[in-house]
Every structure is written in C-alpha cells, then in structure tokens.
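Make a model of this:
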Amino acid sequence: MTTTPTAAGSDGFVDPRGDLRWGTTSALLADAAHRLGDAEAIVDGDVRIGYAALDAAVTAAARSFLASGLNRGDRVAVWSPNTAQWIIAALGLQRAGGVLIPLNTRFQAQEAAFILDKSKARILCVIGEFLGRDYPASLEDAAGGPEGGRPYAGLPDLEQVVVLSDGGPGRHTSWDDFLESGRTVTEEQVRARAAEIGPDDLSDMLFTSGTTGNPKGAMCTHAQTLRAYAVWAAVVGLREGDRYLIVNPFFHGFGYKAGWLASLIVGATSLPARTLDVPQVLKVVREEKVTVLPGTPTLYQTMLEHPDFTAEGVSGLRLAVTGATDVPPAVVHRIKEELGFSHIVAGYGLTESCAIVSMCRYDDPLEIVTSTAGRPLPGLEVVTVDAEGEPVPIGAEGEILVRGYTVMKGYLDEEAETAATVDADGWLHTGDLGTLDADGRLRITGRIKDMFIVGGFNAYPAEIERLLSVHPAVAQCAVIGIPDERMGEVGAAFVVPRRDAALDPDELISWARQNMANYKVPRQVHVVAELPLNASGKIVKNDLRARLARDGGA
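Take a look at the predicted model:
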C-alpha cells in the first residue's frame, strides 16, 4: 500500500477522545461513579446496582484479584453468560492490572482449554451450571483433574478457578469466598495498582480463528477501547439515562464493548440478557422501560409475531443496533414503525479492529441502513484495494483495509500471523470485500477469507476441519459455508473416510456437537471418495460449491 487516503470523519463529528479523558476502564468507572452516584448502572433480574455501588463492588473484586497474586499484565478468563458478575469480574481484574480473556459460552471444553493454555490465563472466572451443563466439570474432562496444586493437570498456568454462580463450587473457589479473600488487601493497595495502569496497557484479548485453524488472541489496549466506544456511542446516539437490554453475548465485542462498556461511557443502564428468549425480552422491555435493543432483523420480526407482543409494551424503544445485512427496506420500515424505534443503525467490524470499523449515523435514512455498513468511525482510514494492493475506483469492489486507533496491537505470540494481517504501514487487511461510494459509505460484498457467518458468529473452515480431523474415521475433510434461510450461512463438510472405516454422516454431526461450539457444527456432511485438488495439492473449494449446487454434494 503506497496510497495515503483521506481520513474518515469529514462529517463534522467531534471525537470525544475517551482515551484522553479516562485512560483506563478503571478511571472511567470511578469518574462515572462520582458523576452519577446512585443512578442505575446494572439491572440483572432482581439485582440492581447503582454506579457508586458498582465502583465499590469492582474495588472489592480487585482486592481479591490482588490477594490471589495477580500481577500487572496477567491474564484472567471469564467464561459465563451475561450477568452482573461478569461485568464486576471484568472491571475488577482490569482495575487490578489484569488482561480480560472472554470465553465463548458455546465453546466445548477442549476449545476453552486451548485458549486458556494459549493465553496462559492464571485465573478463570466461570459459571457453575448453565443450560444444564456443568462448565468446571466439563473442563476437567478435557484438561484433566487437579495436579501439583493446579486445578487442571493440562493447564499448568491456571492457578485458580472462581465459580461465579451460587451453586456448590466443589473444590473450586466460590465467588463469595473469593471476595472474602480480598479482605487481606486494602483499598489503598487497589488504588496504587490502578494508578500503575496506563492507556497503553492491554485491557483485553479477544480470540479469533483464521486460516491456520487455531484461535489467535487479538490484543487491545485501554486507550483503543475507550476511544473507539466513546466515538461509537456518540455516532449511534447512545446517551445518558438510556436503558440498554444487552442480548449480544459479553464474550463478543458487541456485547462487551458496544454493550456494557459503552453504557458506562455515557451513563446508561445495562440490562444483561443470559439467553435470547423472545418472551423474556418482551417482558424486560415492557417492565424495565428499555430504550435500546440491539439485534438481528429476525429477532425484531419474531418479537412482532409473538403472542405476547403489544405496541404499548415496547413504547419506550428508541434505538436499534443491527448488523450490516441486506435487508429489504420494507422489513426495516415495519420494524421501525411497529416497534416504535426512532433510530435504527447498522455497522461493520472485526475483532482485529476493536470489533468496529464503520457505523451508520443515528440520523441516516433507512435506505442507507439497509444497504450499507455506514461510514468509517471518525479518525479511521478505510480504503478498498485490488490484489496488488492498489486503491480501486469509487464504487469498485476491493479488499477492505483499515488503519487507525482501533487496529489491534497484534496477535498474542503470533508474529508471522500478525505481519500477514497488519502490514508495515499499519494497514489491517480484513480479508473482506467491499465498495466505498462517493460519500464514504461502505458496502460489504463478500469475503476473501474462507470464513462464513452463522447467526452472527464467525466460523472458520480451517478450525472446523482441524476439529473434525480428530474423529477416528476421518482421513480428510473440507468445510464450506452454504446459505441458510434462518442462520444466514451454515457449514457443509466433505469428508473422505479412513481406509476400512465406516463413516455415518449423522454420527459425525452428533460427534461434532460434543466437540465444538454449536455454530461451528456442520449442518451437512457429504462422504466422498476424494477431494478436488489443484496442481499444488490444495483443495479447490469452488469445485465443492459447484458440486453442491449441481447435485447436492454427492
């Protein structure tokens, strides 16, 4: 890349520079507590926590992390559905100087164990039982039982497991006992540690997969996160006093950064949703007078069709935040009119760019929202380039490149992968294809990467292929994304069985459900004698797509 494009932000937007105002998430919370006092910060069922009380609870958690020996830069994982405790644990570990590692609740234990091992997490904060699954016990099945004072033999860096739920923690530490242990640390010691943490310290590491098949930790600092989501909140019109029902999971950048963290930035109330349960969503929207509700068009349509829906029950809704998908304008008009939203916005982001690149503005017309991913955040540079890295004309398709304050500091311990993703001039090569129009609005048109998106979750064929290859009857496999009416895309696997092995497609799908997150599980398995290869021995996936279109994969 030799071009120097015009930086985004010429729309007159004023950059709030949250990174300069607060510096760290800890300072952000302290400032919010001072300004907002008893105003509700979190409503989680019967639990109601004001800003000042949240600040005190986070300090108590930070005392416990310090008592556990957490040093500046140590990693702490959180594996739990959306709860108030998730937020307290995350802010507490960051106040103590730790780096947050969110774990996907859909992960099977071996997937979580890989990230815990890769990140060298010292502490794991985990839900006990959720949706009928014992998370600590499942991890023991994957990583072995206690050994040498460690909770799991296969995770030598993990020193402590803290169970967030009220259920019996067994041999692990309960959240109450964890907090009790913090009494040996003073608040002054917490303040001293917090003062050591600066804007350039890592705040979190969100793991994403890719062409290698193994998850990689995208490193992000406090300054990046605070600046990006102070800007994001202003662009979409999130404001003080909003009541934000966060249905997006906290392990994702949307639920975490564009969710509860953005709410703290503006002084809104976060209402965590553990699961995407439409009757419960309608109940909370009605009873808690929710004003902000993110979601897919499918969620909104399902709400409208549900027997519990009433116009009066959703009368407080003001702002919808949805993904950048090609949705017929008539559908969005119906969502806006019947759910009563004043504003609907959409955007585009990826983990390597602090989960955000572009957003519609809150006053954009619906025709813009339904056909574009908005304009880049002010202060970011976005260009589209051809295969040689040269800029393409306005309206022409090219790979989307991003440069600016949101671009990750790199992948953890992956220098070659980092260099392949962020070039020497600081451009993040997204692997996504798109166009830029004369007004700077971005349209996503496709992907160079093999990735496909299942119900909003990125699924990477290389990772799924690596997981499938563990099955004793699988010799070779290739996974592609195929269209699906409900989920957008799902996986289809082409599998060559091992010699003399019988391979049943339904059995392999069932096995996959036990060994990988459900959104990664192929919905179709096609047993084939061989995979199409090019001259260099690489699988030609376009041939598989053509075969599937022609004869269903046989």
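
contacts, neighbours, all on C-alpha from now
Fine.

And stretch 276-289, what's buried?
Val278, Val281, Leu282, Lys283, Val284, Val285, Arg286, Lys289 (16 or more other Cα atoms under 10 Å).

Distance to Glu390 for those - can I get that in CSV?
Below are the buried residues of stretch 276-289 laid out as CSV (distance: Cα to Cα, whole Å):
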residue, distance to Glu390
Val278, 47
Val281, 47
Leu282, 49
Lys283, 52
Val284, 50
Val285, 48
Arg286, 52
Lys289, 50
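
with those residues in mind, which one is nearest to Pro249?
Distances from Pro249 to the buried residues of stretch 276-289, taken as Cα to Cα, are shortest for Val281 (14.2 Å).

The helix or strand containing that closest one - contacts with which helices or strands?
Applying DSSP states H and E as the criterion places Val281 in helix 278-287. Contacts defined by 3 or more Cα pairs under 8 Å, 6 or more residues apart in numbering; DSSP states H and E place helix 278-287 against helix 297-305.

same thing but 10 Å
Judged by 3 or more Cα pairs under 10 Å, 6 or more residues apart in numbering; DSSP states H and E, the packing partners of helix 278-287 are strand 243-246, strand 292-294, helix 297-305.

Show me which of those has the highest average neighbour count.
Mean neighbour count (mean count of other Cα atoms under 10 Å) peaks for strand 243-246 among these, with a mean of 27.

which residues touch that one?
Here strand 243-246 makes contact (Cα atoms under 10 Å, 6 or more residues apart in numbering) with 40-44, 82, 238, 254-256, 258-260, 262-263, 267-274, 276, 281, 284-285, 288-295, 316-319.

if you set the cut-off to 8 Å instead, what comes out?
Applying Cα atoms under 8 Å, 6 or more residues apart in numbering, the contact partners of strand 243-246 are 255, 259-260, 263, 268-273, 285, 288-294.

what does stretch 13-21 give?
For stretch 13-21, the surrounding residues in contact (Cα under 8 Å, 6+ apart) are 199, 222-231, 235, 378-379.

got the buried residues for the host helix or strand of Val76?
In the assignment (DSSP H and E), Val76 maps to strand 75-79. By neighbour count on 16+ other Cα under 10 Å, the buried set for strand 75-79 is Arg75, Val76, Ala77, Val78, Trp79.

Against which helices or strands is the longest helix anywhere in the chain packed?
Criterion DSSP state H: the longest helix present in the chain is helix 51-67. Contacts defined by 3+ Cα pairs under 8 Å, 6+ apart place helix 51-67 against helix 25-36, strand 40-44, helix 84-95, helix 175-181, helix 187-196.

before we go on, could you also do this sequence so I can check it against the first one:
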Amino acid sequence: MPATASTQPTSEKRSHDTTILSSGSDWLRTRMLAWPDETLYEGVASVATDRPDRAAVVFRGTTWSYANLVAESRALAHGLADLGVSSGDVVAVWLGNRPEWTVCQLATSFLGAAMVAVNTRYRTHELEYMLSDSAASVLLTEASLLGRNYHGMLETAVPEIATQSPDSFAPDSIPSLEAVVSLDSDTELPALRGYESVLETGRDRLEDEQRDDGRNSLEPVSDPTAPAAVFYTSGTTSDPKGCLQSSRSLLNHSAHVAEHLGITDEDVGVTTLPFCGIWGYNTLFSHLASGATLVTQTHFDPETTLELVDEYDATSLTGLGVMFERLLEYESFARSRVETIERGVVGFISKGYDETLFERIEEAFGFPVVQPYGLSEANSQIFVGDPADAMERRKRVGGPPIHPAIDATIVDPETRAELPTGEEGELALRGYLLADGYLGKPEATAAAFDESGWFYTGDLATVDDDGYVYYRSRLDDALRTRGFLVAPREIGAAVEDHPGVRSCEVVGAPHPRHGDVPVAFVIAADDKGNNVSAAALESFLDDRVADYKVPAAFEFVDEFPTTEGPNGEKVQKALLRGQVQDRFTE
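Sure thing, here's the model as predicted:
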C-alpha cells in the first residue's frame, strides 16, 4: 500500500489544504467539494434557478435554456417512472450528442437510477453485451446515426421488439430489458415506445401532481453517493467493465475542471467529443456546472465547426488533435474565423503526430494548448496542462492536478511500493473523483481498488518535483485509437471467432491521423487457410465490433515469435510492434 503522496505544486497559487482523511474502505472523498450533498439533477437545477434563461445546450440551431433542460428532464423522469424505473435501476442511452442525451442523464439522476452511456460506434455484439452486463431495464435510442442502423442492430440483439407489443414486452434475449424508447417511430418494430409519448405521460403525471397539491408527488432522490452513470472501458481484459460513477464524483469534478480551465457562465464552448465517453461527458458537465453554454454536433465537420464558432462567438474549443489539424488544413480556415476562441483542451493521443503540430495549432488559434489525462475509472481531465507554463512543458500529456483534493502517487507495478519522484511506474489515484468499482465484477474491483482508497490505473506515468503528473503509456499495451482505449485481446478474440483463424495477436502501430491503430497478426487454421483473407476478416468484423476496433492491417504468419517465461511461452509483442512501426507513416 503506498503512502499518501501529495502531488500539489509548490507554487503559492496552488498552495491549499490537501489533508484528506482515511478510514480504510470508508475513505472520505468529500473534502473541499462544491456540491457535497447534491445529485447531478440537483446541481444543474440549482444553476437553472439562478440562470433560467441562459442557453445551456445548442444543437442544430435549437437552443435549450437551463430552465428548458430541467423541465424536460423532470417530465422524462416521471415518464420513466411510469415505465417502472426507480432508484437503483439502470437505463441505457444509445444516442449521439444531442439535448435528449443530457435530459436522460438528469432524469435518471432525479430518479436515483444510473445511466449507462452506450458508445455511439458500438455494433450488435457490443450492444448486446452491454445491455446484458448492466442489466438495463430501459434503453433510449434513435433509428440511426451517421449511417449506423441502430434499429436494425437492436432487432438483431433483441428480436422480440419486432414481435411483441410495448405492454407485453418481455424479451428472453435480454431478460432485464422492460422497455425500449426511441426518438424515431418504426412500424416494423412494434415494441418500441416513442420518446414523445413517454414525455407526454410524464407531463400528465406532473399535472396530476399539481392538481393533487403535490400530495402524491414524485420528488428527486437526494443521494449524491449513489451510482449516476456507468462508463464501459475495455480495461486490460477482453470483457469491457462498467465503471460506476456517482453524482458526487461527476458533478464536483466537472466544476473543478471548469475552475481550472477558467470556464464561467459567460463562456460558450464548441465540441464534437461524444458524451458517451468520459472526456465528452466531462466537457458537457463542466459547462453545465458553471452556467456556461455548450454547442455540440453529432460528428466533426470543419466547415460546420467554423460556422458554429463564428455564429455563437465561441470562447472555447475542445477536441482531438486530428480535429484541429483538419481545421488548419481546411481551405476556408483563417485566424479571423476563430479569433473569439480564448481557451481549449486538445487531446494528442498519437505517437504518429509530428511535434510541430502542437506548435502549429497554438500559433494558428492563438491560445495556449493544454493536454488532458483521464480514464473512465477516475473521470477525465484529472491532470491538465497549465496555460501559463512554457510550451515545452505543455507538449506532454498531463500536468498539474486540477484540484488539490486529488491524491496521486507512482508505485512499482508489481509490489505497489511508492517510487521516488521522477521514476516511471504505475500511477495510483485516490480522492473524490474515483468510480465506486466495476459493475457486477467484485474480483476486478478488488484487483484495482484497495481498502485504503487507492485505484491502480494500469498506466505508466511519472510525477515531477512540482507535482505535475505525466502519462507515458499503458502498462498492458492497450491501444489509444481515435480517442478510445481498446484492449488488443478484445480485438484478437473477435478475429479468432472466424473459422479460418487459429490464433491472433494484435499490436498497435502509429498512424498520422488515428493514434495507435490495431494491426492483427494472424495464424490461419490448418484446414481452412485458403479461405481467410484480409477482406474476409474485415467483412467478418464489420457487424461485430466498432469500426475503430477493426484492424488497419492483417499480417498472415506461420507462427509468433515467443520467449520462455516462468509460466510458459510468451509472445514477444515488442518484435511484432517493431515490424509495423513504419507501416502508416506518411
């Protein structure tokens, strides 16, 4: 067990009381919190009380005020309650970035339920796994997004939606699922309930409460420690794990990020980061927690982004480095089109980017670029560069902790003994920002979270004399591709499901646009080797895994390089990676 390690910089501007109390598994994570006793719903509702007419979320030209957002979420909460959702239940949301996504999160928080954020890129198998693993009772979705047929994939995963009615819906395929709500009607899927009809039911219940003088009213559940959202991460195994995040963690961390980045109620942010991911989620709620406005899109498009920045006088822009690079290369880009931008967070997750890209972005946009570090188990933007620091320092992933109550230390990955400052090791975190373990996986939780409140991230990192934490790489060689963390074993297992494949090993290769893209080394099955090809495997994986998990290349080999270890032969992945390091360089 590591000793408590303070990572707060020594400069006066970050000199705070960092005392945090420890009592075994009852680790106190409420120190120095803005909202120690409020849920996500209550926190945003309190902002709406002060700024009811302030624009909260803007989507496709429609503006939702804080009052609109809270009123709609309250109505949806009543509609979901009519479907049987109550405290402790799980509601899955499979939507792109849009106000209804936010409304559902606030509605589930109102009810004391947890919302599972389903990745918008997921395919049938992944959706089926997540619904089953989370035991979701309700799914909120839409017909399609960016060419992905959500209704079609849903019918494959839950065929009963095409044969049963809403009132008799009881699928054997996903026994926990009691209702599916869609923004779009579909006469071929009779079990679907319309989002508007659920909302209308909720509004009717609210009117009944008012006529009844509130005697039978449905009041918001006030338990900030209960799970409010579940984020799935591949982690270090082939099975994704659901990270249970509470309102206390999510709401307070979002407020701290806003303070660190200087976001106020006068700011307007623009982002395409998916809300289903912890970084996009944190970007959304850091704006809502501070009374700011967030303009969002379902996907990135250079011209649309530039138009939105101009139309709404955006003051911040957050996204991946590749997004900023595409803006720079866009034919109508000019400094005058982004001159209102004062700040932003840029995610450089790829070894494939030239270091000069950082400098080009900063020069072209005119604001100090900072980089974030985060993960689903402990929120996003935990360590973020200080805009006042020199560029050479800000080029590194990470930085100072965004709040003094965040505790961090570097430990030996095997012994978990604390390492000296500056030495590389596994990053361990402790504080209010941690998830409360993995949903339904006590063994995995016990392996990652100890009784003293430390979470062992599985990331290689360093901490310097000023308390700045810098990410180095994943200890388990997981890939960071297109903004997502992916376990190579998960991809390899999917490839091995093909009858023509005997074995598969997946490694990362630097790509100038997408980060570390997966490359699969494949040993064909002896009797079916002539029936497997790169094209066949791509087609096989297309409806089984998200597109960013499909290998960028397939290498067919007779055997893998191995070495003898204490527990038998081990594949030498370093040699495999060495074979593809220059595959995608320009």
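
quick revisit: gap between the strand holding Val76 of structure 1 and the chain center?
How far strand 75-79 of structure 1 lies from its chain's middle: 14 Å, per Cα atoms, centre = their mean, to the nearest Å.

Next, the distance between the ends of stretch 56-65 of structure 2.
5 Å (Cα to Cα, to the nearest Å).

against structure 1, where does it fall?
Aligning stretch 56-65 of structure 2 against structure 1 (TM-score structural alignment) gives residues 41-50.

Quick check: the aligned residue for Phe263 of structure 2 in structure 1?
One correction, residue 263 of structure 2 is Ile, not Phe. By TM-score structural alignment, Ile263 of structure 2 lines up with Leu238.

My error: substitute Ala334 of structure 2 in the last question.
By TM-score structural alignment, Ala334 of structure 2 lines up with Thr310.

quick revisit: which residues are contacting the strand holding Val76 of structure 1?
By Cα under 8 Å, 6+ apart, strand 75-79 of structure 1 touches 86, 89-90, 93, 98-105, 116, 119-127, 251.

one step back: now for the contacts of stretch 13-21 of structure 1, which pair is the farthest apart?
Greatest spacing in the contacts of stretch 13-21 of structure 1, by Cα to Cα: Pro199 and Val235 (22.4 Å).

which part of structure 2 lines up with the strand holding Val76 of structure 1?
So strand 75-79 of structure 1 sits over residues 90-94 in structure 2, by TM-score structural alignment.

That stretch vs structure 1, average distance?
For stretch 90-94 of structure 2, the mean deviation from structure 1 after alignment is 0.6 Å (mean Cα distance after the TM-score superposition for structure 1).

could you pull out the strands for the stretch 201-350 of structure 1?
Assigned by DSSP state E, counting those that start in this stretch, the stretch 201-350 of structure 1 shows strands spanning 202-208, 216-221, 243-246, 269-272, 292-294, 319-323, 343-348.

circling back to that earlier point, what's the closest of the helices and strands packed on helix 51-67 of structure 1 to Ala387 of structure 1?
Nearest to Ala387 of structure 1, of all the helices and strands packed on helix 51-67 of structure 1, is helix 25-36, at 39.5 Å by Cα to Cα.

what kind of secondary structure is the residue mapped onto Val495 of structure 1 from structure 2 in?
Matched by TM-score structural alignment, Val495 of structure 1 corresponds to Val522 in structure 2. Under DSSP: H, G, I helix; E, B strand; the rest coil, Val522 of structure 2 falls in the strand class.

circling back: and the buried residues of strand 75-79 of structure 1, which is closest to Ala459 of structure 1?
If you rank those by distance to Ala459 of structure 1 using Cα to Cα, Trp79 comes first, at 19.4 Å.

Please, where are all the helices along the stretch 351-500 of structure 1?
Assigned by DSSP state H, counting those that start in this stretch, the helices in the stretch 351-500 of structure 1 fall at 366-371, 415-421, 461-468.

Over in structure 2, find the residue span the last one aligns onto.
Right, the one you point to is helix 461-468 of structure 1. Taking TM-score structural alignment as the measure, structure 2 aligns residues 488-495 with helix 461-468 of structure 1.

Average offset of the matching stretch relative to structure 1?
Taken over the aligned residues, the distance from stretch 488-495 of structure 2 to structure 1 averages 1.5 Å (mean Cα distance after the TM-score superposition for structure 1).

which parts of that stretch are buried?
Residues of stretch 488-495 of structure 2 classed as buried by neighbour count (16+ other Cα under 10 Å): Pro488, Arg489, Glu490, Ile491, Gly492, Ala494, Val495.

swap in stretch 547-563 of structure 2?
Tyr548, Lys549, Val550, Pro551, Ala552, Ala553, Phe554, Glu555, Phe556, Phe560.

Turn those into TSV, columns for secondary structure.
Shown next, in TSV, are the buried residues of stretch 547-563 of structure 2 (three-state DSSP):
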residue	secondary structure
Tyr548	helix
Lys549	helix
Val550	coil
Pro551	coil
Ala552	coil
Ala553	strand
Phe554	strand
Glu555	strand
Phe556	strand
Phe560	coil
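
Quick check: the aligned residue for Gly344 of structure 2 in structure 1?
So Gly344 of structure 2 corresponds to Ala320, using TM-score structural alignment.

Then Gly467 of structure 2?
Using TM-score structural alignment, Gly467 of structure 2 pairs with Gly440 in structure 1.

How many residues are close by that match?
Gly440 of structure 1: 20 surrounding residues under other Cα atoms under 10 Å.

what's the answer for Gly578 of structure 2, then?
13.

Doesn't it lie inside a helix?
Yes. Counting by three-state DSSP, Gly578 of structure 2 is found in a helix.
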